[in-house]
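S.K.: here is the input, now give the coordinates:
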Amino acid sequence: MSNIIRNTSGAKRAVPKVLEQRTVADTKKQRILPTRTTTIDEKKSQLLEMMIRLEDMYHTIRTKLGEEEANVHHQLEQKQKQKELEWQEITKQTYREAEEQGYASGYEAGMQQVHFELSNQKQEMEAMVKGAYNKKEELIQSAEPFLLSLSTAIAKKIMLNEMEQNPETMLSMVKDTLKKVQDRGEVVFQVSAEDYQHMVPMVDELEKQLDVNASLKLIPMSDLEVGSGLVHTPSGSYDISINSQLSEIKKQLLSMFEERKTDEH
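M.R.: You can find the predicted model right below:
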């Protein structure tokens, strides 16, 4: 999911402070890399599993809210029936009193009052049901971005921790990016100062992913975060940082939620 940044002619950019640089010698030495216990693909798989669990949580919340809505609706219906029974009793009582007293006009006025009160009660109950439904939708919509932000934050922490324990984990991400580079000549790979010492033994292996006429230069940068990397070629630059990877995943999942929400409506 690398994000490519095309060169813009004439644009000036601030040059980050370069701590030191190392140019790969023409004679490449074969190096034996440590066995990787966890690949970046497995990390992505774990992230997707986490997203699935959060989606299950989201469906559980929706189900519970739906049950609450049904419960509220049932209670309102019971209250409405109770009110109707009460007003029916009042109507009968009014009729009896009017009949006993012989005041037809009084009976008619009482009936009008009863109908007026029943109409108001019905409108109030309908408003309560509508309000409960709207509140449920608001809770669902507000929960989706929060769950995604939480999951990506957790995933970032897990991946950074994995890279600290197994620095070679970043190798797979860099390889996938370098395979896309078609340029010849010098290719510059910038990493954080913390990652630099771990990437030095892997340079020869990484350079094998490039064209035979291309060379790779590894440079530590003081302004890059751990797990971040930039590959600069004559035709453009590639961002292979963890943040860009997770941002792309989050963007796709949000798009998926929006499409599903549109389908539901």
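S.K.: only C-alpha atoms for contact and neighbour calcs from this point on.
M.R.: OK.
S.K.: any idea how many residues pack against the nearest residue to Lys43 once chain neighbours are set aside?
M.R.: With sequence-adjacent residues excluded and distances taken as C-alpha to C-alpha, 6 or more residues apart in numbering, Lys43 is closest to Met159, at 7.0 Å. Applying other C-alpha atoms under 10 Å, we find 20 residues neighbouring Met159.
S.K.: what helix or strand does Met159 sit in?
M.R.: In this assignment (DSSP states H and E), Met159 forms part of helix 104-165.
S.K.: give me the helices and strands touching that helix, please.
M.R.: Using 3 or more C-alpha pairs under 8 Å, 6 or more residues apart in numbering; DSSP states H and E as the contact criterion, the elements in contact with helix 104-165 are helix 40-101, helix 169-178, helix 242-264.
S.K.: include mean neighbour count and distance to Asn3 when you put those helices into a markdown table, please.
M.R.: Rendered in a markdown table, the data for these read as follows (neighbours: other C-alpha atoms under 10 Å; distance: least, C-alpha to C-alpha, whole Å):
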| stretch | mean neighbour count | distance to Asn3 |
| --- | --- | --- |
| helix 40-101 | 15 | 17 |
| helix 169-178 | 19 | 10 |
| helix 242-264 | 14 | 7 |
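S.K.: wait, which of those is closest to Ala193?
M.R.: When the helices and strands packed on helix 104-165 are compared by C-alpha to C-alpha, helix 169-178 sits nearest Ala193, at 14.3 Å.
S.K.: tell me if I am right that Pro220 is in a strand.
M.R.: Yes. Note on Pro220: a strand contains this position according to DSSP: H, G, I helix; E, B strand; the rest coil.
S.K.: run this one through as well so I can compare:
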Amino acid sequence: MESIKDKIDQLARILGKQPVKDPNLDYKSLRAVYEQQANNDVRQLQQQAKKQRIDNIHGRSDLNPKWTFSNLVEDSEDVIEAVSIAQSFIAAHDDPDWRQSGSHMMIFYGDYGRGKSHIAGAIAHELIDQYEISVLYRQLSSLLELRMSSFDFNAQDNVGEKFREINSELLNVDLLILDEVCVNESVLKKNTQSWLGNLLRQRLVNHKNCILITNHNLEGLEQALGPYCFESIKEYDTYRVKFSGPSRRKQLSQLEESASYTSTYQPNQVR
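M.R.: Below is the predicted model of the structure:
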């Protein structure tokens, strides 16, 4: 007749484990050993599953993988201040009450090449890694082009269905980053103002956060978006971050020269 130890050893072999060789171990000790092994296996599976979820969120986000804080050069006061605000925004996600208290919007505004998109992307990467926040990065101009194409009922490339799928993502993703808002536009068309305003209002109701990136100043942004759309922005807890430092993009002359050598978190509401 098999002893309890024989049965446990047999079970261990079935599970691919090494039998416990110490004959002096009693049943409780053996049980503790295998429970520990089982717990270790469960933790490992949980870690693998979490990594897979995070990888999937990164894959769907459309973020530039180089937009991280480690790749950011804090060489001016505006960038240093923006990073401080960004870190506070990220840290606030530790508080469940803050996350459920309302909808939050960051507005990054300033001239080209100041690091607005980079810092927004760095925020997104951190939120994905730390909190598994779903993120979607889109340029508003490309969305509007796709939206206009969706009205072509003779199109053969299912553009209408594609836009409906993207529009659903725009509504439901935890953090929406809209870049190049009103780029080269002094005023959006009325139907575009209504669509964007409705999108922001629905996200507001569902406690979804946004980052808007624009080259306009706040007055110019209000004029470009129109009253209806801009009023929806005012409903959010808004954080305005101005970028006024030097451009971080190399000039053509610099690129040519280089080639010759180398083959506490309080909203500052929009008023």
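S.K.: what's the TM-score for these two chains?
M.R.: Structural agreement between the two chains, given as a TM-score (TM-score structural alignment, normalised by the length of the first structure), stands at 0.25; 99 aligned residues with a C-alpha RMSD of 5.5 Å.
S.K.: the helix holding Met159 of the first structure to helix 40-101, inter-axis angle?
M.R.: Between helix 104-165 of the first structure and helix 40-101, the angle formed by their directions is 170 degrees, by axes from the mean of the first three to the mean of the last three C-alpha atoms, to 10 degrees.
S.K.: roughly how far out does helix 104-165 of the first structure sit from the chain middle?
M.R.: Offset of helix 104-165 of the first structure from its chain centre (C-alpha atoms, centre = their mean, to the nearest Å): 22 Å.
S.K.: quick one, strands of the stretch 51-200 of the second structure?
M.R.: Secondary structure of the stretch 51-200 of the second structure by DSSP state E, counting those that start in this stretch: the strands cover 104-110, 135-139, 175-179.
S.K.: would you reformat those strands as CSV and include distance to Ala259 of the second structure?
M.R.: As requested, the strands of the stretch 51-200 of the second structure are exported to CSV (distance: least, C-alpha to C-alpha, whole Å):
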stretch, distance to Ala259 of the second structure
strand 104-110, 29
strand 135-139, 30
strand 175-179, 30
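S.K.: reformat the ones you listed as CSV; add mean neighbour count.
M.R.: Below are these laid out as CSV (neighbours: other C-alpha atoms under 10 Å):
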stretch, mean neighbour count
strand 104-110, 23
strand 135-139, 21
strand 175-179, 24
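S.K.: minimum distance to Ile233 of the second structure: which of those strands has it?
M.R.: Judged by C-alpha to C-alpha, the one of the strands of the stretch 51-200 of the second structure that comes nearest to Ile233 of the second structure is strand 104-110, at 7.7 Å.
S.K.: okay, angle between the closest one and strand 175-179 too, please.
M.R.: Taking the same axes, to 10 degrees, one finds strand 104-110 of the second structure and strand 175-179 inclined to each other by 20 degrees.
S.K.: can you tell me which helices and strands strand 104-110 of the second structure packs against?
M.R.: The criterion is 3+ C-alpha pairs under 8 Å, 6+ apart, and the helices and strands that strand 104-110 of the second structure contacts are helix 116-131, strand 209-214, strand 237-243.
S.K.: dump those to a markdown table, plus distance to Asp55 of the second structure and mean neighbour count.
M.R.: Shown next, in a markdown table, are these (distance: least, C-alpha to C-alpha, whole Å; neighbours: other C-alpha atoms under 10 Å):
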| stretch | distance to Asp55 of the second structure | mean neighbour count |
| --- | --- | --- |
| helix 116-131 | 9 | 21 |
| strand 209-214 | 21 | 24 |
| strand 237-243 | 29 | 20 |
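S.K.: for these, which one sits closest to Leu255 of the second structure?
M.R.: helix 116-131 (20.2 Å).
S.K.: got the buried residues for stretch 51-64 of the second structure?
M.R.: Within stretch 51-64 of the second structure, the residues that count as buried by 16 or more other C-alpha atoms under 10 Å are 54, 57-58, 61, 63.
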